[in-house]
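K.L.:
no letters, just coordinates:
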């Protein structure tokens, strides 16, 4: 193989060329450069602390709100409506949030969203103290809080590659989701304890404080987050700087993100699979309180309800650890062919087991498979999307998966439970994951044939 140097001949002054049958041994490979830990990047440290802090409060809220509504109404459909309200904004405002995040300062957008979220959630314990809290207010707060989280997330998709570089996105996402999953275990366990000691509405104060702290930590990142050891410019050299005067109109800006997502064949399939899986997630989380009450014998404020939510969150740790290993060996579609069938099989155990301990184990493993699919899709999307389209493409993808899949799954499962029973409602999740696995298998078969 030509190595860039002129070959030496017998006339060379310093040595003779070796005979053709005895080639020179290849020079030893230089040692692989060490990969610095992401925690050495100052901006990423602040962002990681922000996400961990917010995850603790959100974990408490994810348990408290369904319990609060179920205690007041005993209605599976209204419990599902709370779960749907938590993700419906992705369907309503996903395109808008992505376009906004690509046109404004991402850090300022995220700080503003966190501050408003703290004020929004604070209205629930305040109304409870005044004796005017209603189910309608709880649902409205869930809807508004999730809308603000959507705008925060729209800024995250572009901020993470900006802080750590595209080559580190997979590691950063794995660390972020692994840390958040770990904290969610503590958060859901804390929620179970708080429900014994406090009214559900009072427990929301934890999330109020967490949003306020998260906003302060994001603000500390600075306007141009950059690692001290990474002198590279904020915009990669191969991508020309954007000229503000050439920014397309708002409608055209939204359409640009849609065209990119639809025109990328692998990303299009991963988005469809993510929507089906999110449907399953909405069905499970939306009916978990009802399933615990009617199947597992866990009633009211029994702290074991926290174990079930903890199991789902704990699975995220295994998923975060497993994904980097899978990505070294498998492409994104093949990863789906491993994780989705496993999730479907574990879902069957969750639906039909009457032993809460077995349900905890199955939920933990299912949570691992669920997170592998989630982070695999998000990482791939961030890797293949140009920097200026990060907000639009990724919020559109989330609009279809979380915005459409989660609320639809929650509402369908709630309606099926009300009409046919809890086993039928929870089974909707298994059917959806199975359909996602079949779609991934078909897509992989088409690629092989091509």
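P.N.:
Sure thing, it's come through. Fair warning: this is a prediction, and the values are worked out from it, not measured in the lab.

K.L.:
drop to CA atoms for contacts and neighbour counts, all remaining ones
P.N.:
Fine.

K.L.:
buried ones in stretch 186-203?
P.N.:
By neighbour count on 16 or more other C-alpha atoms under 10 Å, the buried set for stretch 186-203 is 186-195, 200-203.

K.L.:
ugh, wrong one, stretch 128-136
P.N.:
For stretch 128-136, by 16+ other C-alpha under 10 Å, it's 133, 135.

K.L.:
who's in contact with it?
P.N.:
For stretch 128-136, contacts defined as C-alpha atoms under 8 Å, 6 or more residues apart in numbering pick out 69, 72, 124, 127, 201-202.

K.L.:
distance to residue 94 and secondary structure added to those residues, as JSON lines?
P.N.:
JSON lines is the format used below for those (distance: C-alpha to C-alpha, whole Å; DSSP: H, G, I helix; E, B strand; the rest coil):
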{"residue": "69", "distance to residue 94": "27", "secondary structure": "helix"}
{"residue": "72", "distance to residue 94": "31", "secondary structure": "helix"}
{"residue": "124", "distance to residue 94": "26", "secondary structure": "helix"}
{"residue": "127", "distance to residue 94": "30", "secondary structure": "helix"}
{"residue": "201", "distance to residue 94": "29", "secondary structure": "helix"}
{"residue": "202", "distance to residue 94": "31", "secondary structure": "helix"}
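
K.L.:
for comparison:
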């Protein structure tokens, strides 16, 4: 009978995953704490709802500005070094902001600047992390690795981190920021111990923008991966419909619980399929396009949702989202058949 450690963390996933997974858990815990503490911090400075919303947008803005270039850098540079540098940079920014908040010398604009810097570093770290995982874990074990990363990420960041962040905020407005800084520093130490060192792609003097276009062109030319980047399909469509029609908090809560399970399963399946279909030389760029569609789309959707809710009522965003998802499902269903489960070996000509 296998031991508990072998069940939770099988040796087949490789020794490097035993560093990558704990690093992800630790940093997700810090991020989850910041999910609660961040809005509380801004609200403690100003009562303007727009200012709180602007804080979230400022942190997501780098995904719209830099995501594609970060992906190109993840293919050109040492991925492990990129993650370590980004995590240490975030630790420094958070520690500085946390101390400033604790001593009462942090104006609102400084918080916005820090959030923008954190978001910029996040584009680098996340683009490189997905690519590094493919190098560190055997290809036939990617599904198991992604399952563990997504499941614990959701539990720690969405369920465990926010209550902890609120508790730490009660002790001091800057305490959750310092805590998040410590988690990033610890994650950097773990990632620095990863032994796999994939060779960076030879750029041969190629301009970064040319490499970005190559990555976008490959994704757009691959029908299945392109569709994965654009859709979440049937269950999300039903979720939007239910939320648009129901007036029961119990129904809404149960629906969101189902959607949470779906989001984890979809993330595992779609990420693994994308990783298996993408050539390693393009992994960072394809990841960045996918993240741009996800995080950047969320930033734009948040702004549009706010306008719809203000103009037509609180259920209007869900009704609009339901209509959009019906259209997306109809368009995307057939192309999803083209997602390859075979590992791509090289960049196509």
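P.N.:
That came through fine. Fair warning: this is a prediction, and the values are worked out from it, not measured in the lab.

K.L.:
and of the contacts of stretch 128-136 of the first structure, the nearest to residue 349 of the first structure?
P.N.:
Comparing those against residue 349 of the first structure with C-alpha to C-alpha places residue 69 closest, at 27.1 Å.

K.L.:
list the contacts for the closest one?
P.N.:
Residue 69 of the first structure is in contact with 78-79, 82, 135, 138, counting by C-alpha under 8 Å, 6+ apart.

K.L.:
same thing with residue 190 of the second structure?
P.N.:
Per C-alpha under 8 Å, 6+ apart, neighbours of residue 190 of the second structure: 19-20, 22-23.

K.L.:
quick one: stretch 135-153 of the first structure to the second structure mean distance?
P.N.:
Aligned to the second structure and superposed, stretch 135-153 of the first structure gives a mean residue distance of 1.7 Å (mean C-alpha distance after the TM-score superposition for the first structure).

K.L.:
any idea how far stretch 183-199 of the second structure is from the chain center?
P.N.:
Taking the mean of its C-alpha atoms, stretch 183-199 of the second structure sits 18 Å from the chain's own mean (C-alpha atoms, centre = their mean, to the nearest Å).

K.L.:
now do stretch 186-206 of the first structure
P.N.:
Its chain's average C-alpha position is 24 Å from that of stretch 186-206 of the first structure, according to C-alpha atoms, centre = their mean.

K.L.:
same check, this time on stretch 101-108 of the first structure
P.N.:
20 Å.

K.L.:
so which bit of the second structure is that stretch matched to?
P.N.:
Counting by TM-score structural alignment, stretch 101-108 of the first structure falls onto residues 74-81 of the second structure.

K.L.:
got the contact list for the matching stretch?
P.N.:
Outside stretch 74-81 of the second structure, the residues that touch it by C-alpha under 8 Å, 6+ apart are 82, 124, 127-129, 131-132, 191-192, 194, 197-203, 281-285.

K.L.:
got the buried residues for it?
P.N.:
Using 16+ other C-alpha under 10 Å as the test for burial, stretch 74-81 of the second structure gives 74-81.

K.L.:
which of those residues fall in helices?
P.N.:
74-76, 79-81 (DSSP state H).

K.L.:
do you know how far residue 62 of the first structure is from residue 166 of the first structure?
P.N.:
According to C-alpha to C-alpha, to the nearest Å, residue 62 of the first structure and residue 166 of the first structure sit 32 Å apart.

K.L.:
out of those two, which sits in the busier spot?
P.N.:
Ranked by neighbour count (other C-alpha atoms under 10 Å), residue 62 of the first structure and residue 166 place residue 62 first, with 21 against 17.

K.L.:
for that one, which non-adjacent residue is closest in space?
P.N.:
residue 188 (8.0 Å; C-alpha to C-alpha, 6 or more residues apart in numbering).
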